[in-house]
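A.B. asks: pasting the sequence and the predicted model now:
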Amino acid sequence: MFIIVVGGGKLGTYLARALLEAHHEVVVVEKIERKAQVLAQTLNAEIAQVGDGCDPLVLEEAGAGRADVVIADTGDDEDNLVICLVTKKRFSKPRTIARVNNPKNKQIFEELGIDSVVSGTEIVMKMVAEEVNRARV
């Protein structure tokens, strides 16, 4: 599959590495040029593209027209929503996955048609609750 990851932070880097190891074609869009360079060096691959993932032209240059999946993984929920909505409206085909930093935003993303919404906070909260409950037994 061809997958675009928007956001080249720690999570985006780990995600890109895992996707590459699973033999997917990956492009990472990162606003900050230095971060994009570090990402390319870290992964030993020329997969980073510098640009604002909220910009339809940047997404187009990254290959959104042929992408199977676009993952919005920035630290900003509003940017992640815009990235997914632009992808849906402009390119129609790709499946969209968004990370939400504030769990309160998850429902809004889902109501607006984002295919998959992931809240790291919710995941960690559930895991901690499970461990606490397991400790009681």
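C.D. replies: Perfect, I can see it now.
A.B. asks: drop to CA atoms for contacts and neighbour counts, all remaining ones
C.D. replies: OK.
A.B. asks: for the helix or strand hosting residue 109, buried residues please.
C.D. replies: Assigned by DSSP states H and E, residue 109 belongs to helix 106-111. For helix 106-111, the buried set under the neighbour-count rule, 16 or more other CA atoms under 10 Å, comprises 106, 109.
A.B. asks: next structured bit after that helix?
C.D. replies: Per DSSP H and E, the first helix or strand lying C-terminal to helix 106-111 is strand 116-119.
A.B. asks: in that next one, which residues are buried?
C.D. replies: Neighbour-count burial for strand 116-119 [16+ other CA under 10 Å]: 117, 118, 119.
A.B. asks: my guess is residue 74 contacts residue 5. True?
C.D. replies: No: counting by CA atoms under 8 Å, residue 74 does not reach residue 5; the two are 9.2 Å apart.
A.B. asks: elements contacting the helix holding residue 109?
C.D. replies: Applying 3 or more CA pairs under 8 Å, 6 or more residues apart in numbering; DSSP states H and E, we find helix 106-111 packed against strand 116-119.
A.B. asks: what's the strand it packs on in contact with?
C.D. replies: Defining contact as CA atoms under 8 Å, 6 or more residues apart in numbering, one finds that strand 116-119 is touched by 96, 97, 98, 99, 100, 101, 102, 103, 106, 109, 110.
A.B. asks: next, the one to line up against it:
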Amino acid sequence: MYIIVVGCSRVGITLAQSLESEGHNVVVIDRNRENLQRLGRSFSGITVVGNGFSPEILKEAGVERADALIAVTDNDNANIVTAQVAKKMFDLEKVFARIYDPARAQTYQKLGVHAVSETALVVDSLRQLLFEK
């Protein structure tokens, strides 16, 4: 698959490296060139400096041929705008957004964006561990 990852935080880096190791073509977009350098020399994918919600930056990243886009910046609003641009302007079907505020998940779902709440995942995992027998 040709996958665009927007946001080069720890999650973005780990996700991009994992996807690449599975044989996928990966493009990582981040506003900060230094963040992209943290991918390391072993990362052979493409890196693009810029805002992931910019149509021009998405075109540079190859959104027209992408199979999926995953927005994992540290900003819920940036993630949803990026996801909306990918869905509405480029008709990309597989669009995912990381969110911190689980209350926003339903809103994102209504917009056709698969939202993953980091907060909800951590809470669920901790509760499972707590009550594990």
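C.D. replies: Received, thanks. As the structure is a prediction and not an experimental result, all values here were calculated from the model.
A.B. asks: tell me how they score on TM after superposing.
C.D. replies: The TM-score (TM-score structural alignment, normalised by the length of the second structure) is 0.94; 133 aligned residues with a CA RMSD of 1.3 Å.
A.B. asks: related to what we said a few turns ago, from the contacts of strand 116-119 of the first structure, list the buried ones, please.
C.D. replies: Among these, those classed as buried by neighbour count (16+ other CA under 10 Å) are 96, 97, 98, 99, 100, 101, 103, 106, 109.
A.B. asks: helices - which of the residues you listed land there?
C.D. replies: In this view, these that belong to helices under DSSP state H are 106, 109.
A.B. asks: any chance of the buried ones among the contacts of strand 116-119 of the first structure in CSV, with distance to residue 128 of the first structure too?
C.D. replies: CSV is the format used below for those (distance: CA to CA, whole Å):
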residue, distance to residue 128 of the first structure
96, 28
97, 24
98, 23
99, 20
100, 19
101, 18
103, 16
106, 20
109, 25
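A.B. asks: surely residue 26 of the second structure is within a helix?
C.D. replies: No: counting by DSSP: H, G, I helix; E, B strand; the rest coil, residue 26 of the second structure is not found in a helix; it is strand.
A.B. asks: all helices for the first structure, in order.
C.D. replies: Under DSSP H, the first structure gives helices at 10-21, 33-43, 56-62, 77-86, 106-111, 120-136.
A.B. asks: quick one on the thing from earlier: what span of the second structure lines up against the helix holding residue 109 of the first structure?
C.D. replies: Mapped onto the second structure using TM-score structural alignment, helix 106-111 of the first structure spans residues 105-110.
A.B. asks: which one of the helices of the first structure has the most crowded surroundings?
C.D. replies: Neighbour counts (mean count of other CA atoms under 10 Å) averaged over each of these peak at helix 77-86, with a mean of 20.
A.B. asks: what packs against that helix?
C.D. replies: Contact here means 3+ CA pairs under 8 Å, 6+ apart; on that basis helix 77-86 of the first structure packs against strand 69-72, strand 95-100.
A.B. asks: would you format the helices of the first structure as JSON lines with distance to residue 92 of the first structure included?
C.D. replies: Formatted as JSON lines, the helices of the first structure follow (distance: least, CA to CA, whole Å):
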{"stretch": "helix 10-21", "distance to residue 92 of the first structure": "22"}
{"stretch": "helix 33-43", "distance to residue 92 of the first structure": "27"}
{"stretch": "helix 56-62", "distance to residue 92 of the first structure": "12"}
{"stretch": "helix 77-86", "distance to residue 92 of the first structure": "9"}
{"stretch": "helix 106-111", "distance to residue 92 of the first structure": "16"}
{"stretch": "helix 120-136", "distance to residue 92 of the first structure": "26"}
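A.B. asks: those helices: which one's closest to residue 27 of the first structure?
C.D. replies: Smallest distance to residue 27 of the first structure across the helices of the first structure (CA to CA): 6.7 Å, for helix 56-62.
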